[in-house]
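Engineer: Pasted the sequence and its predicted model underneath.
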Amino acid sequence: MVSECDVPLVVQTRHQQTGRSVVASGVEYSLRKWSCTLLDGRPRASNAAHLPYIKEVEFVLHETFDNRHRVVRRPPFRVEEEGWGEFDLVVIVHFVNCPEPLQFIHDLNFHEGELYEKKHHLVRPRPPP
């Protein structure tokens, strides 16, 4: 029997208006510069951005972005972009000592303030001793 472990991760989202706008389908939208950073979600993590148990993180952006599939291979595991719309950001986490990556969806939105954090719990096989 393979034992499992819960891996609490946090996605920290920051965004701010750029002062510029774009017109899409006849509607004007404010452009925002935004970033999403994966952090350690354990309560007493000394350095939340360190994440030594993660090998790489893939961020899959909305289909309207150029180069929508971004791979980050070392901390900070962050994606930064500029845009006007909200979307479901796919986050694929590759762990050290774990053959299969795990993924989750992060709701990237501009309604929860300029800085917000969402906790996500991933369950993965416990690494061998």
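Structural biologist: Ah, there it is. Residues are numbered from 1 along each chain as shown.

Engineer: Every contact and neighbour count from this point should use C-alpha atoms.
Structural biologist: Will do.

Engineer: Show the contacting residues for the nearest residue to Leu51 once chain neighbours are set aside.
Structural biologist: Nearest residue to Leu51 in three dimensions, chain neighbours excluded: Asp40, at 6.2 Å (CA to CA, 6 or more residues apart in numbering). For Asp40, the contacting residues are Pro8, Leu9, Val10, Asn47, Ala48, Ala49, His50, Leu51, taking CA atoms under 8 Å, 6 or more residues apart in numbering as the criterion.

Engineer: which of those residues are buried?
Structural biologist: Neighbour counting by 16 or more other CA atoms under 10 Å classes Leu9, Val10, Ala48, Ala49, His50, Leu51 among these as buried.

Engineer: Buried ones in the helix or strand hosting the second one, by neighbour count?
Structural biologist: Secondary-structure assignment from DSSP states H and E places Val10 in strand 4-24. The neighbour-count criterion (16+ other CA under 10 Å) identifies Leu9, Val10, Val11, Gln12, Thr13, Arg14, His15, Gln16, Gln17 as the buried residues of strand 4-24.

Engineer: on contacts alone, who are the packing partners of it?
Structural biologist: For strand 4-24, the elements it packs on are strand 27-40, strand 115-125, judged by 3 or more CA pairs under 8 Å, 6 or more residues apart in numbering; DSSP states H and E.

Engineer: residue contacts, Gly85?
Structural biologist: Listed by CA under 8 Å, 6+ apart, the contact set of Gly85 reads Asn109.

Engineer: how close does it get to Lys33?
Structural biologist: Separation of Gly85 from Lys33 (CA to CA, to the nearest Å): 11 Å.

Engineer: so how far is Gly19 from Gln103?
Structural biologist: Spatial separation of Gln103 from Gly19 under the definition CA to CA is 34 Å.

Engineer: now Thr37
Structural biologist: As judged by CA to CA, Thr37 and Gly19 stand 23 Å apart.

Engineer: here comes the other one, which I'd like you to weigh against the first:
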Amino acid sequence: MIVERKIKIVTEQHNINKPAVMEGFPMKEWTVEIYVLDQDGKEKPAKCFTKVVYHLHPSFENPDQTFTEPPFKCTNEGWGEFEMTIDLFTTEKGGKHTVAHDLNFAAPQYEVEHTISFKNPSQALQQVLRETGPLPSDEERKLKKGDGAKKKKHAVDVDKMADGIVKLGEDDLLQIIQLIHDGKDDNTYIQNNIDAGEFSVDLYTLPEALQKSLWDFMAKQGVVS
């Protein structure tokens, strides 16, 4: 699954009362902040990132600056324009996104948007991303749930089965996952994030025969009755 979100980089700058380092170029204070846009285009805290690293011009005393709280505000002083790179990190394996940003003094404030793609986000990151809009899988899940709802009858008490699964040991859980893989059909909603070690399934979308097989297996383990 790939989830896309637009980020907005907001830059503000103004002159400050300090002696010019370079003749003809007044000293400036500038600030860069990063936001995520929701589905309505409104700015939201970029909580999908755990840290942001700004790589400034090498002439800065501290050219690599790290921030760990939204809006990842980076403030500095200088007289020159330059292009920086910005690294945006998530908790995911390989979760680093890099964008280029042109620092210029043409306007007191300007905004630039970039599209960031999150590949197979973990369940935790999915929850954060949902705060700014639905995920591609949400609509798919809704449709499959709708198809499943037409059947109405279920071979077992699905809610009890869901409660029982969390009581199983690791070996039994692995067997449950194998049974699901072997018995699922096109209506089964599954998310399998191998990198994050996560597996989730909507039990209501399982074929009735598979629901019964899972129930019988869990009954033998004593977690449903």
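Structural biologist: Thanks, I have it. No experiment lies behind these values; they were computed from the predicted model shown.

Engineer: And the TM-score between these chains?
Structural biologist: Once superposed, chain against chain, the TM-score is 0.84 (TM-score structural alignment, normalised by the length of the first structure); 123 aligned residues with a CA RMSD of 1.9 Å.

Engineer: right, so the helices and strands packed on strand 4-24 of the first structure: which one is the most enclosed?
Structural biologist: The highest mean neighbour count among those, using mean count of other CA atoms under 10 Å, belongs to strand 27-40: a mean of 18.

Engineer: Grab the nearest non-local neighbour of Asn15 of the second structure.
Structural biologist: Looking at Asn15 of the second structure with CA to CA, 6+ apart, the closest residue is Lys28, at 4.5 Å.

Engineer: Aligned to Glu140 of the second structure, what sits in the first structure?
Structural biologist: Using TM-score structural alignment, Glu140 of the second structure has no partner in the first structure.

Engineer: and Pro129 of the first structure, how many neighbours?
Structural biologist: For Pro129 of the first structure, the count of nearby residues is 3 (other CA atoms under 10 Å).

Engineer: check contacts around it.
Structural biologist: Pro129 of the first structure makes no contacts at all, as judged by CA under 8 Å, 6+ apart.

Engineer: what separates it from Asn97 of the first structure, distance-wise?
Structural biologist: Distance of Pro129 of the first structure to Asn97 of the first structure, computed by CA to CA: 10 Å.

Engineer: cool, His106 of the first structure as well?
Structural biologist: For His106 of the first structure, the distance to Asn97 of the first structure equals 24 Å [CA to CA].

Engineer: So those two - more neighbours on which side?
Structural biologist: Ranked by neighbour count (other CA under 10 Å), His106 of the first structure and Asn97 place His106 first, with 19 against 13.

Engineer: does that one sit in a helix or strand, and which one?
Structural biologist: Using DSSP H and E, the element containing His106 of the first structure is strand 102-108.

Engineer: From the chain's centroid, how far away is stretch 88-95 of the first structure?
Structural biologist: On the basis of CA atoms, centre = their mean, to the nearest Å, the separation between the geometric centre of stretch 88-95 of the first structure and that of its chain is 7 Å.

Engineer: One more: stretch 103-112 of the second structure?
Structural biologist: For stretch 103-112 of the second structure, the separation from the chain centroid amounts to 28 Å (computed by CA atoms, centre = their mean).

Engineer: again with stretch 84-92 of the first structure
Structural biologist: On CA atoms, centre = their mean, the centre of stretch 84-92 of the first structure falls 8 Å from the chain's centre.

Engineer: Phe95 of the first structure pairs with which position in the second structure?
Structural biologist: Using TM-score structural alignment, the equivalent of Phe95 of the first structure in the second structure is Thr90.

Engineer: Need the nearest residue in space to its match, chain neighbours excluded.
Structural biologist: The spatial neighbour of Thr90 of the second structure that comes closest, neighbours along the chain excluded (CA to CA, 6+ apart), is Phe49 at 4.7 Å.

Engineer: Residue in the first structure paired with that neighbour?
Structural biologist: Under TM-score structural alignment, Phe49 of the second structure pairs with Ile54 in the first structure.

Engineer: my read: that match touches Val96, true?
Structural biologist: Yes - judged on CA atoms under 8 Å, Ile54 of the first structure makes contact with Val96 at a distance of 5.5 Å.

Engineer: Could you check which of the two is surrounded by more residues?
Structural biologist: More neighbours sit around Ile54 than around the other of Ile54 of the first structure and Val96, counting by other CA under 10 Å; the figures are 17 against 14.

Engineer: residues in contact with that one?
Structural biologist: Contacts for Ile54 of the first structure were tallied using CA under 8 Å, 6+ apart; they are Val93, His94, Phe95, Val96.

Engineer: May I see these organised as JSON lines, with secondary structure and distance to Glu4 of the first structure added?
Structural biologist: As requested, these are arranged in JSON lines below (DSSP: H, G, I helix; E, B strand; the rest coil; distance: CA to CA, whole Å):
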{"residue": "Val93", "secondary structure": "strand", "distance to Glu4 of the first structure": "16"}
{"residue": "His94", "secondary structure": "strand", "distance to Glu4 of the first structure": "16"}
{"residue": "Phe95", "secondary structure": "strand", "distance to Glu4 of the first structure": "13"}
{"residue": "Val96", "secondary structure": "coil", "distance to Glu4 of the first structure": "15"}
